[in-house]
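Novice: The sequence and its predicted three-dimensional model are supplied below.
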Amino acid sequence: MAFHPDWDGLHPEHKWKILRKQKGFTCWALYSSVGGVMYGFDFGLAGTATAFPAFQKQYGRPFPSQSSGYLVPANYQSGWAGASMGGLIIGVIAGGQLLEVMGRKHSLALGSLITAVGVGIQLASHEWKLFLAGRLISAIGFGVALMEFPVWIGENTRQELRGFFLCLTNGSIVLGQFMLACISRASSTIEGKWSYRTLIVLQFVFVSNDQTYVVILVGGYPVYPESPYYLLKKGHTEQARVALSHIHGSKDQTLIDAEEKRIASNVAFSEDVRATASRNGPLLVQCFQGTNLKRTLIAIIPVAGQQLIGAPFVLGYATYFLSLIGVKDYFTVSVGLYIVMLLSNMSAFFFIETAGRRPLLVLGTMVLTLILMLMGIVGCFNGRRALWVAVVCMFVWSIIFQLTLGAVGFAIGSEVASLPLRASTQSIVGFTQGFAGWLVGFVSPFLINPDAADLGAKVGFVFAGLGVPLCIAFYFLIPETKGLSFDDMDYLFSNTVGCRKFQSVIEQQRGHFRSP
């Protein structure tokens, strides 16, 4: 029997049936997530390229103990990591403002164009400083493009599917990293500079078409629908309805009517709150005032935790680290690592709506910390067995990370932000992610490089030490937001309900309204 939902109502019990009805929305959500794929590919590029002998020779210094005879100094690698994260910070801050001025659609195209310039500079570079400049500029573009996706999804997805689609943020990043690992394995057989230059050239795949040299995101620009939420906020009701028909198809007009009504209600509420709050100063400042301060802290702690628990190290330097600790076929092993991560992240799409956000974050971070501690202990021993236990620890860590903190960290930030402050909160989230990523990415080369601390697997102790306070913070500060509407969360935060009591309090409230 065909499923015909009442689109005006909320039906979390039918979320998977509703998902099958949302094919058009799913396609546009995947298109919008290209910014995440771009970022994922770029995120690990410098660290992966450092494992290529030709790259070491081009940008490194003589170091006889290395198999290539050269070593890229730790300060060069830290500089590249710092430039990437610095550019990301600039991009997400600028992106948060551009989303309000230019709209979601135009911001995505602009980020793509900036990225193309940065990639071109990297390709033309022959020394580390010019390569650094290219990393900085491309990261600004990635930051702008990355900002658009969670905002577009958070504004337009139905409540039943919000967690599922917000998981695409991290899923798209992992997909980009997986593509990088596969291409690196293939290009590792190429002799000379084109072994690593292939990785740089292929970044143009995200921003250009090989035959027409038209930016892909701009190539889809004429048909990519602007956010109906943004259009309704600007008073363009007819354009918003056209966008909704483009997103969902025009066959089911009851769906279009219900979505227009739902989004318009959110816009009206948001504008009322914004008008009331306009006397309190700029939106960025309001994110740190009153109950919004708590919401902002909840939004930024998970993305900061992603970085502090070791994501920039594992995801950005995995291939290079494997080569340093003595794994022979390190490119192949890294491909296996990213296959595992991709499959784990895909599984998280379902777990986030079944297990919930809080259990995945709290329990997941505890397990990650224990794995890192084990990895550090193994690093205190020598021998082949210790080597492979360390590799297994990396694989298990990656599985747990992608199932829990990696997938949920981005989702919860978009959920807890109040509607008027969502774009500004996402800018703060992006800044926090970029700063924490810069910190860990800057330090990582000094921790593992042979010309610096040369910790090997003992680096696990460092990230396990950071994981302990994260576990405590998550336990007390992370709420369960599964199934909660924006009205529910406004009620909970305005009444200063404890984060661990969100679900029980809202159930009591709903039961009160249902009782005669």
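Specialist: Everything's here; your move. Predicted model, so just to flag it, every value in this text is computed and none were measured.

Novice: make it CA atoms for all contacts and neighbour counts henceforth
Specialist: Fine.

Novice: Using the three-state scheme, assign the closest residue to residue 51 other than its chain neighbours.
Specialist: Distance criterion Cα to Cα, 6 or more residues apart in numbering; nearest residue to residue 51, sequence neighbours excluded, is residue 320 at 4.8 Å. Taking DSSP: H, G, I helix; E, B strand; the rest coil as the rule, one finds residue 320 in the helix state.

Novice: One more to weigh against that first structure:
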Amino acid sequence: MESMEKSVDTEGVRQIPSLNDTGRMQDIGEESRRATELEHRMSFKQGLKLYPKALGWSSFFSLGIIMASFDPQLLGSLYATPAFQKDFGILFNGGYIITASWQTALGMGNPLGQIVGALLAGYPLEWYGRKKTFGVSVIGTSAFIFNQFFARSLPVLLVGELIGGLILGMYVTIAPTYASEVVPIALRGHLTAFINLCFVIGQLLANGVIAETSQLNNHWAYSAPFALQWLWPAIILLGLPFAPESPWWLVRKQRYEDAETSLNRLSSSSVNNKLTLAIMIETDRLEYEMETGTAYLDCFKKVNLRRTEISIGVFVIQALSGIYLINYATLFFQLAGLDTRQSFDMSVGLLAVGFVGTCIAWCLLSVWGRRRIYNIGLALMTVVMFAIGFLDLAPDYLNKKGDIWAECILMMIWNLLFNISVGPICYTFISEVSATKLRTKTIAIATATQAVFAIGMTVGIPYMINPDQGNWRGKMGFFFGGLSVVSLVWCWYRIPETQGRTYEELNLMFERKVKTRAFKNYKVV
């Protein structure tokens, strides 16, 4: 890859030709083919060396995901915080609890926000670009935190969660879109998978903070964690003016000189980005000829429907397999039989394991690809969920500490497997299978659909898990295990292997209706 600059003549692609100029477009097509060959030959280490700035800016845009995951995890942990229970809850069996109905209402903020926020994000992302949309969203986040910080009643807190959730939902569309558009093939899977790590970091920080502040007996037990959320907007707003815009967005706006400038800012000086620009123009031209479209309805046209289905499916499976149970991890551990301190410590450990899992996924991505990691991981998660369910059937369960600890440890193993497979690989898939013209809208639709299922889980889990309702405890493993079996069957027949493919190649493969299991070895001519 170090010889990339030697592979292009000095004339390069200085003036981008019109799509109507056949001769010049043939030149662009040749440059595109040469760029594709170079991308295929690039190793992960070479990618790190040539694109360190792209790595940094992609990670920077993913900071929004930390905010998006911190808030719901914080809220779920507060349900087990004594000061929060006392100030916002009701008396039950000599103690205080937050009722299932209020847990459901408060938990609606994030999934409802993902539905509305993700779909709304598709418009400004295309009109104004990734950078401006991200900046306005961060400013909005800063404002809604005031509502949470000063809330002293559940209705006021509910308003803050609902309004804030609208903005937080936008980050789930912004981050994978930007990450997939600023790095080469060699880094694309790792940077999109990094989004899952940001989810874990947000959850880990929330549980870590609550593990300490939960010992306080006044409002600072929950006000301090809310205030901590202002840290991320401050960091982002300081760095955002220096961030480069997505070159793919600039190409679609026919701002070719700006796109090349952006590419130069994202790569090292040894990279000749005229070739990279050529492949972007060629891909954009191909999608124009395929009538890919740019509207939400175009995602459901025959040429795009399969891609939209895959994006929705891999994202929805996160909810179906049980990830929203993690938001109630502290409460789950309490109801399983651990004391308050042990429950908070286990929750922190649970998320630390998730962090390790995503790092393992980075190593596996270069060896196994996407499809194998996703399917094997989901299969193992299904087995663990059923094991949790069967453990809870043990006679006199609450008096058997060994069974209680075994159930909690299995929950940690499940989370490790999720963050190796279904968690991070989902964001890689939704970024790679979507057409470049429809990427923001396809990701938005997938995010919104997943959020619909999340609402179902947000409504159902409190009633399944709360002691004044279903009190299922570990029997929830049967529920999520059963849903995982159905999901696994769909995955086997519908998820293709996208590793090592340029967006142009993926366009051609989907247009030619290549069978799912033929994707891996298919030769694009």
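Specialist: Received it, and whenever you're ready, just let me know what you need. For clarity, every value in this text was computed on a predicted model and none was experimentally measured.

Novice: What is the equivalent residue in the second structure for the residue nearest to residue 51 of the first structure?
Specialist: Mapped onto the second structure by TM-score structural alignment, residue 320 of the first structure lines up with residue 331.

Novice: Ok, residue 227 of the first structure next?
Specialist: That one, residue 227 of the first structure, aligns with residue 246 by TM-score structural alignment.

Novice: With residue 156 of the first structure instead?
Specialist: Aligned counterpart of residue 156 of the first structure in the second structure: residue 182 (TM-score structural alignment).

Novice: Check residue 451 of the first structure too.
Specialist: In the second structure, residue 451 of the first structure lands on residue 468 (TM-score structural alignment).

Novice: if I've got this straight, that match is in a helix?
Specialist: No: counting by three-state DSSP, residue 468 of the second structure is not found in a helix; it is coil.

Novice: give the contact list for it.
Specialist: With contact set as Cα atoms under 8 Å, 6 or more residues apart in numbering, residue 468 of the second structure has no partners.

Novice: Nearest residue to the residue nearest to the spatial centre of the first structure in space, please, no chain neighbours.
Specialist: Nearest residue to the geometric centre of the first structure (Cα atoms, centre = their mean): residue 170, 4.2 Å. Distances taken as Cα to Cα, 6+ apart place residue 407 nearest to residue 170 of the first structure, at 5.5 Å, with adjacent residues excluded.

Novice: Number of residues surrounding the counterpart of that neighbour in the second structure?
Specialist: Alignment note (TM-score structural alignment): residue 407 of the first structure maps to residue 424 of the second structure. For residue 424 of the second structure, the neighbour count with other Cα atoms under 10 Å is 29.

Novice: and residue 424 of the second structure, what does it touch?
Specialist: Per Cα under 8 Å, 6+ apart, neighbours of residue 424 of the second structure: 192, 193, 194, 195, 196, 197, 358, 361.

Novice: re earlier: any idea how far the equivalent of the residue nearest to the centre of the first structure over in the second structure lies from residue 478 of the second structure?
Specialist: The equivalent of residue 170 of the first structure in the second structure is residue 196 (alignment by TM-score structural alignment). As judged by Cα to Cα, to the nearest Å, residue 196 of the second structure and residue 478 of the second structure stand 25 Å apart.

Novice: likewise residue 156 of the second structure?
Specialist: 36 Å.

Novice: Of those two, which one has the most company?
Specialist: For residue 156 of the second structure and residue 478, the more surrounded residue by other Cα under 10 Å is residue 478, and the numbers stand at 17 against 13.

Novice: Please pull up the equivalent of that one in the first structure.
Specialist: In the first structure, residue 478 of the second structure lands on residue 461 (TM-score structural alignment).

Novice: what packs against the helix or strand that contains the residue nearest to the centre of the first structure?
Specialist: Per DSSP states H and E: residue 170 of the first structure is located in helix 162-187. The contact analysis (3 or more Cα pairs under 8 Å, 6 or more residues apart in numbering; DSSP states H and E) places helix 162-187 of the first structure against helix 34-43, helix 128-156, helix 194-201, helix 330-354, helix 405-416.

Novice: if we go to 7 Å?
Specialist: Other helices and strands packing on helix 162-187 of the first structure, by 3 or more Cα pairs under 7 Å, 6 or more residues apart in numbering; DSSP states H and E, are helix 34-43, helix 128-156, helix 330-354, helix 405-416.

Novice: ok so, going back, pretty sure the match of residue 320 of the first structure sits against residue 80.
Specialist: Yes: between residue 331 of the second structure and residue 80 a contact is recorded at 5.8 Å, counting by Cα atoms under 7 Å.

Novice: before we move on, the earlier item: OK, contacts around the residue nearest to the centre of the first structure?
Specialist: 406, 407, 410 (Cα atoms under 7 Å, 6 or more residues apart in numbering).

Novice: Next: residue 270 of the first structure.
Specialist: Counted by Cα under 7 Å, 6+ apart, residue 270 of the first structure has contacts 419, 420.

Novice: The residue in the first structure that residue 40 of the second structure lines up against - how many residues pack around it?
Specialist: By TM-score structural alignment, residue 40 of the second structure lines up with residue 11 in the first structure. By other Cα under 10 Å, the residues close to residue 11 of the first structure number 16.

Novice: Look up the closest residue to the aligned partner of residue 105 of the first structure in the second structure, ignoring the ones flanking it.
Specialist: In the second structure, the residue equivalent to residue 105 of the first structure is residue 131, according to TM-score structural alignment. Spatial nearest neighbour of residue 131 of the second structure, excluding adjacent residues (Cα to Cα, 6+ apart): residue 245 at 5.8 Å.

Novice: you'd agree that neighbour is up against residue 133?
Specialist: No: with contact defined as Cα under 7 Å, residue 245 of the second structure does not reach residue 133; the gap is 10.8 Å.

Novice: And those two? Which one has more around it.
Specialist: The neighbour comparison of residue 245 of the second structure against residue 133 (other Cα under 10 Å) goes to residue 245, with 23 against 20.

Novice: orientation of the helix or strand harbouring residue 314 of the first structure relative to helix 330-354 in degrees?
Specialist: Element membership for residue 314 of the first structure, per DSSP H and E: helix 311-324. Angle, helix 311-324 of the first structure to helix 330-354, by axes from the mean of the first three to the mean of the last three Cα atoms, to 10 degrees: 150 degrees.

Novice: Just the residues contacting helix 311-324 of the first structure, thanks.
Specialist: Contacts of helix 311-324 of the first structure (Cα under 7 Å, 6+ apart): 43-44, 47-48, 50-51, 330-331, 334, 437, 440-441, 444.

Novice: any chance of those residues in TSV, with distance to residue 495 of the first structure and neighbour count too?
Specialist: As requested, the contacts of helix 311-324 of the first structure are exported to TSV (distance: Cα to Cα, whole Å; neighbours: other Cα atoms under 10 Å):
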residue	distance to residue 495 of the first structure	neighbour count
43	40	25
44	43	24
47	47	25
48	48	25
50	52	22
51	53	26
330	53	20
331	53	26
334	48	25
437	34	29
440	37	22
441	39	29
444	42	23
